[in-house]
Structures are given as structure tokens and as C-alpha cells.
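>>> based on what follows, work out the 3D shape:
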Amino acid sequence: MKVLIVEDEQLAADTLESMLLELNSEIEILDKIDSVKKAVKWLSENEADLLFLDIHLADGKSFSIFEKVDIKTPIIFTTAYDQYAIKAFKLNSIAYLLKPIDEEELEEALEKYESLKTSSSGVDVASILRAIDQKEAAFQKRFMVTTGEKIRSILIEEVAYFMGEDKYLYLITKDNKKYIIDSTLTKLEQLLDPERFFRINRKFTISFDSIKEMVAYSKSRVKVELEPPAPYDLEAIVSVDRSGSFKKWLNR
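Okay, the predicted model is just below:
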């Protein structure tokens, strides 16, 4: 299996390469490309069996590649925060992986490729672009919480961040109220508007509004000072594998 990786974060590209070779030592990584321009040139002159394609590249969305090159290669999309495009990917039989990539999901995607590689179905880019550009995605707007016998519904605009601690998930409001909710940070990634919320590590998913200050941290990470402050003096530090995507998110 000859694979091309189009990914503008070097760490993410290297990690994906390592995971692929660990799953199948016979995979050949033909190249790792970091921009739309380079991808267009490479695909105009070469062929691969499978293409891993990041959606947001340094010089634009990777969908613009399809406007310049007729691609018949099966594609597995990778994305950090385009959850609202997932439905379009499914409808068009396109495999997708949310970053940071999970090894089991990667293995399932490769198995799907093996089962579908003889198919001649193409990529319906128009449908995907409609999903990407839609203005009113069905993201969660309220969370029901309980305090004793009282029940209330909290608007998403009131939420500062979500925090996982001791097997519980807490919703922290902007006025510094804390509630337990029945969910996980992983599930929330499918429910929250990625324009507003970002999961920075295994413990925190924060809203843009909750960021009070940011400072550079070791290993290219970012330390975020939250408002209201995180309880228990927990530090909100963007993990290494999410730092590149986080900086893109800030710069959208």
C-alpha cells in the first residue's frame, strides 16, 4: 500500500506515519506534503494507493486541491475541529479521523479502505463544501443540570469550559458555578460548535471566551489562564499533539 500524507503539522505527520507503519509494516509512505500548492503539484505528477488529507492546510482548505486535480485515489480525511462535516463524509462513504488520531480508529479506516478500494465511487466535494460552509449546524445549545432537587437548563453562552476530574465531567459557567453533567469530553467534541470550543487536553475543553491570557510553555505548548480560574489550581496546558491545531483555531 503506497500512501501519501498531506498534513502541515510536522508532529502530526510524523505521528501518523509511525502509527501506519506500526499497523502495517508493508505500507510505503511516498511523501509527506504540507500545503495545497505542493499537493497539487505532487498529485499532478504521481499516484498513490491511499491519501491521508488534512482539511486545514497552511495555504487554505485542502478541498481546493480537487478544483485543480482530478483525484481518483481513495481518501481518508483528518481534522481537528470540523465535526460538522462528518455527516457529509459519511454520506459520501469517506473515512475521516478526528485529531489526535486514535490507533483503533486508524486501523478501522485502513480496514474500510481494503474493503472499498475496488469501488469506483468518487468524492462528492460539493456536498462536503456545503457541510463545511453551513451556517446553522445542529450543535447543542443547552445543558440540563441538577443541584439537589432543583433542575435548570444552562445556555451554551453561559459556559466557560468543561473539565474532567475524578471520573466526573464538570460544566463551569462564566459566573464560576460548577455542575456535574452526564457526558464525556470525547462525546462533547461531537456536540459543541468548534468555532467556539476547543479541547486542549484530556481534562479541558474551553470556550474562546474563557481565555484570559496565554503564555508560551515548554515543548511548543501553550499555557492558558482561564476566567474563571480552574478549580483545585489545575493548570490548563494545551497538549503537544493539540498545540498546532489550537494555534490554527486561535487564528481562524
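
>>> switch to C-alpha atoms for all contacts and neighbour counts from now on
OK.

>>> what's the distance between residue 125 and residue 58?
Distance of residue 125 to residue 58, computed by C-alpha to C-alpha, to the nearest Å: 20 Å.

>>> now do the helices in this structure.
Along the chain, counting by DSSP state H, helices occupy 10-23, 36-45, 86-91, 103-116, 125-133, 185-191, 240-250.

>>> how about the fourth one: buried residues?
Along helix 103-116, these residues count as buried under the neighbour rule (16 or more other C-alpha atoms under 10 Å): 106, 109, 110, 113.

>>> state the distance from the residue found closest to residue 96 once you drop the neighbours it is linked to in the chain to residue 51.
Excluding the flanking residues, the one nearest residue 96 by C-alpha to C-alpha, 6 or more residues apart in numbering is residue 77, at 4.5 Å. According to C-alpha to C-alpha, residue 77 stands 8 Å off from residue 51.

>>> these two touch, right, residue 57 and residue 38?
No. If you go by C-alpha atoms under 8 Å, residue 57 and residue 38 don't touch, sitting 10.9 Å apart.

>>> now do stretch 61-68: distance from first to last residue.
End-to-end distance of stretch 61-68 (C-alpha to C-alpha): 13 Å.

>>> quick one: contacts of it?
36, 39, 40, 53, 54, 55, 56, 125, 129 (C-alpha atoms under 8 Å, 6 or more residues apart in numbering).

>>> structure for this one too, so we can compare:
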Amino acid sequence: MKVLIIEDEPAAARRLKKLVIEILPEVELLPVLESIAESVAFLDQQPAPDLILLDIHLADGASFEIFQHVTVKIPVIFTTAYDQYAIDAFQVNAIDYLLKPIKREALAKAINKFKGQQVAPSIDYQKLAQQLEIRSEARFLIRLGQQIKLLDVKDIAYAYTEDRITFFMTNNGRRYPVDYSLEKLEELLPEDRFFRINRQFIVGLSAIEEMVTYSKGRVKLTLQPAAEQDTIVSTERSPVFKKWLNAY
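The predicted model follows:
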């Protein structure tokens, strides 16, 4: 049985490893992972383990974010320090959980429960996160060859298409390709900070350095970092753009 521990607290990870080995002497413990990015990269490339022990809060955010980027169909036991409200949410969603500090008896019971299941439970992890009122800044998974990077929304200046590829431009002038169309990014990016100005660009409010009136009622933008293409709000989008500026 292969068990993966995802935990960013070294002491908690050591205790989990010790307890798992005591309960399952034949276990194959995979290397402990400490972050969302590390976990996504591992689960995306490696054969799936039989069981995951997953801390809810990791160094780079809420662990539910992992499930936005990779499909996990195996049992997951969450570790948490949440109160009774959160425990009720776990019970409703038929997920097992362990309250920290983790006790041997509780871990043994959870592992035996999953060993007795024929199929992993079907869980809506995003719904569970909402029930637990976990709020984290939206992030995007960036793939750079074999490397994986998580890009925070606050670091994005604008998004644009070029040669049928979508890119993010960051506030510090770095460009990253993304696996989303501009149409999808319109849904994902917060509407109070980003606006689709035309077929090629979604601009961030903080990236707008200057605005001037242009022909046919349009608005021409100067962005920072500078864009190689003209950034002109289309005729049909200009009235909506002005309302958006006033709203936010």
C-alpha cells in the first residue's frame, strides 16, 4: 500500500510517518510533499498512491487548490485543526478527517475505513471548501516544460492572445503561457480588477497607466508593463468599460 503525506509542518509530518508505519508495517511511504505546487507536479506525473494524508492548509495556500489542477480519484484523509462546524461539513461529504494533534487510534480507524472501501468516495472538494469557508486568493497553474508554477492573481497585469496562444503578463514584466482561452479567463479573473477590452486583451485595472480618447468613441490605453500591440477598447466595449471604471 502506497501512502502519500502532504504536510508542511516537519514535526507533524514526522509523527504521521511514524504512526502510519506502526499501523501499516508493510506500507510504502512516498516522499513527503509540502506545497500545492509540489503536490500538483507529483500527482500529475507519478503513478497514483493508494491513499493521501493531506493537511488542509499548506505553505502556499489551501490544499483544496490541488484538486483544481489535477484529478484525484483515490481516498484522501484530511488533517485539520478546525472546530465542530468543520467536522460537520466533513461528515456531510463522507470524507474522513483527523484532528490535530493526531492520535494513533483515530488514524488507525480512518485507514481501516478506507482499506474496507471498494471504490473511493465521489467528493466535490470545491463545495467542501465553501462549507468550511476557506477563502484563498485565486491562482493559476503555469507549466514551463517540466516545471510547474502557481501564479497569484495579484501578480497579473493583463492577459492577451498572440498566434493563438494565451499569455499572462505579470506586474514585473514576465510573460507566461496559460492553458485557458480569454473567454475562460473572463470567468476566472475577478471582475472588479479585470476587464475584457477587445478580442485580444483582458486588462487589469492596476496595469492601466494612461487612457486617451480615440476614434469612433473608443479608448486607447497605455499599460504598464508596456504591451507590444495597441490596446484599444473596442467600440462596443467602450461604454461598458467606462461604467466599469466608475464602478470600481
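
>>> what does the TM-score come to for these two?
The TM-score (TM-score structural alignment, normalised by the length of the second structure) is 0.52; 134 aligned residues with a C-alpha RMSD of 1.7 Å.

>>> just give the number of residues close to the closest residue to residue 72 of the first structure other than its chain neighbours.
Spatial nearest neighbour of residue 72 of the first structure, chain neighbours left out: residue 122 (6.6 Å); criterion: C-alpha to C-alpha, 6+ apart. When neighbours are defined as other C-alpha atoms under 10 Å, residue 122 of the first structure has 14 of them.

>>> and the gap between residue 122 of the first structure and residue 26 of the first structure?
In terms of C-alpha to C-alpha, residue 122 of the first structure sits 26 Å off from residue 26 of the first structure.

>>> between residue 57 and residue 38 of the first structure, who's got more neighbours?
Counted by other C-alpha under 10 Å, residue 57 of the first structure and residue 38 do not tie: residue 57 has more neighbours, with 20 against 14.

>>> list the contacts of the more buried one.
7, 8, 34, 35, 36.

>>> who wins for neighbours among the residues you listed?
Within these, most neighbours by other C-alpha under 10 Å means residue 7, with 27 neighbours.

>>> go ahead and confirm that one touches residue 35.
Yes. At 7.4 Å, residue 7 of the first structure and residue 35 qualify as touching, with contact defined as C-alpha under 8 Å.

>>> dead centre of the second structure: give me the residue that sits there.
Nearest to the geometric centre of the second structure sits residue 65, at 3.5 Å (C-alpha atoms, centre = their mean).

>>> can you tell me how far the equivalent of it over in the first structure is from residue 28 of the first structure?
In the first structure, the residue paired with residue 65 of the second structure is residue 64, using TM-score structural alignment. Distance, residue 64 of the first structure to residue 28 of the first structure, using C-alpha to C-alpha: 26 Å.

>>> what's the distance between the match of residue 65 of the second structure and residue 13 of the first structure?
20 Å.

>>> quick one: residues contacting residue 77 of the second structure.
Residues in contact with residue 77 of the second structure (C-alpha under 8 Å, 6+ apart) are 51, 52, 53, 54, 95, 96, 97, 98, 110.

>>> keep only those of those residues that are in strands.
Among the contacts of residue 77 of the second structure, the residues falling in strands (DSSP state E) are 51, 52, 53, 54, 96, 97, 98.

>>> how many neighbours does the third one have?
Translated: residue 53 of the second structure. 22.

>>> could I get the contacting residues of it?
Counted by C-alpha under 8 Å, 6+ apart, residue 53 of the second structure has contacts 3, 4, 5, 6, 76, 77, 78, 79.

>>> for the second one, same thing?
Applying C-alpha under 8 Å, 6+ apart, one finds that residue 52 of the second structure lies in contact with 3, 4, 5, 6, 74, 75, 76, 77.

>>> repeat for the fourth one
Taking C-alpha under 8 Å, 6+ apart as the definition of contact, the neighbours of residue 54 of the second structure are 5, 6, 7, 63, 76, 77, 78, 79.

>>> of the residues you listed, which is the most crowded?
residue 6 (26 neighbours).

>>> related to what we said a few turns ago, of the contacts of residue 57 of the first structure, which is the nearest to residue 215 of the first structure?
residue 8 (23.0 Å; C-alpha to C-alpha).

>>> the closest one against residue 35, yeah?
Yes. In terms of C-alpha under 8 Å, residue 8 of the first structure counts as a neighbour of residue 35; the distance is 6.4 Å.

>>> joint contacts of those two?
The contact lists of residue 8 of the first structure and residue 35 share 57, 58, where a contact means C-alpha under 8 Å, 6+ apart.

>>> how many neighbours does residue 222 of the second structure have?
16.

>>> map it across to the first structure for me.
Residue 222 of the second structure maps onto nothing in the first structure, by TM-score structural alignment.

>>> which residue is the nearest non-sequential neighbour of residue 222 of the second structure?
Nearest to residue 222 of the second structure is residue 210, by C-alpha to C-alpha, 6+ apart, at 4.9 Å.

>>> what's the helix or strand for that neighbour?
Using DSSP states H and E, residue 210 of the second structure maps to strand 208-213.

>>> just residue 160 of the second structure next, same as before
With DSSP H and E as the criterion, residue 160 of the second structure is inside strand 156-162.

>>> which part of the first structure matches that strand?
Under TM-score structural alignment, there's no match for strand 156-162 of the second structure.

>>> ok, now how distant is residue 209 of the second structure from residue 221 of the second structure?
For residue 209 of the second structure relative to residue 221 of the second structure (C-alpha to C-alpha), the value is 7 Å.

>>> ok, the two, which is more surrounded?
Using other C-alpha under 10 Å as the criterion, residue 209 of the second structure and residue 221 rank with residue 221 on top: 22 against 12.

>>> give me the number of residues near the closest residue to that one other than its chain neighbours?
The shortest distance from residue 221 of the second structure to any non-neighbouring residue, by C-alpha to C-alpha, 6+ apart, is to residue 211 (4.7 Å). Using other C-alpha under 10 Å, residue 211 of the second structure is surrounded by 13 other residues.

>>> what about the closest residue to residue 139 of the second structure other than its chain neighbours, neighbour count?
Distance criterion C-alpha to C-alpha, 6+ apart; nearest residue to residue 139 of the second structure, sequence neighbours excluded, is residue 152 at 4.5 Å. As a burial measure, residue 152 of the second structure scores 13 neighbours (other C-alpha under 10 Å).

>>> stretch 239-248 of the second structure: how far from the chain's middle?
From the chain centre to the centre of stretch 239-248 of the second structure is a distance of 29 Å (C-alpha atoms, centre = their mean, to the nearest Å).
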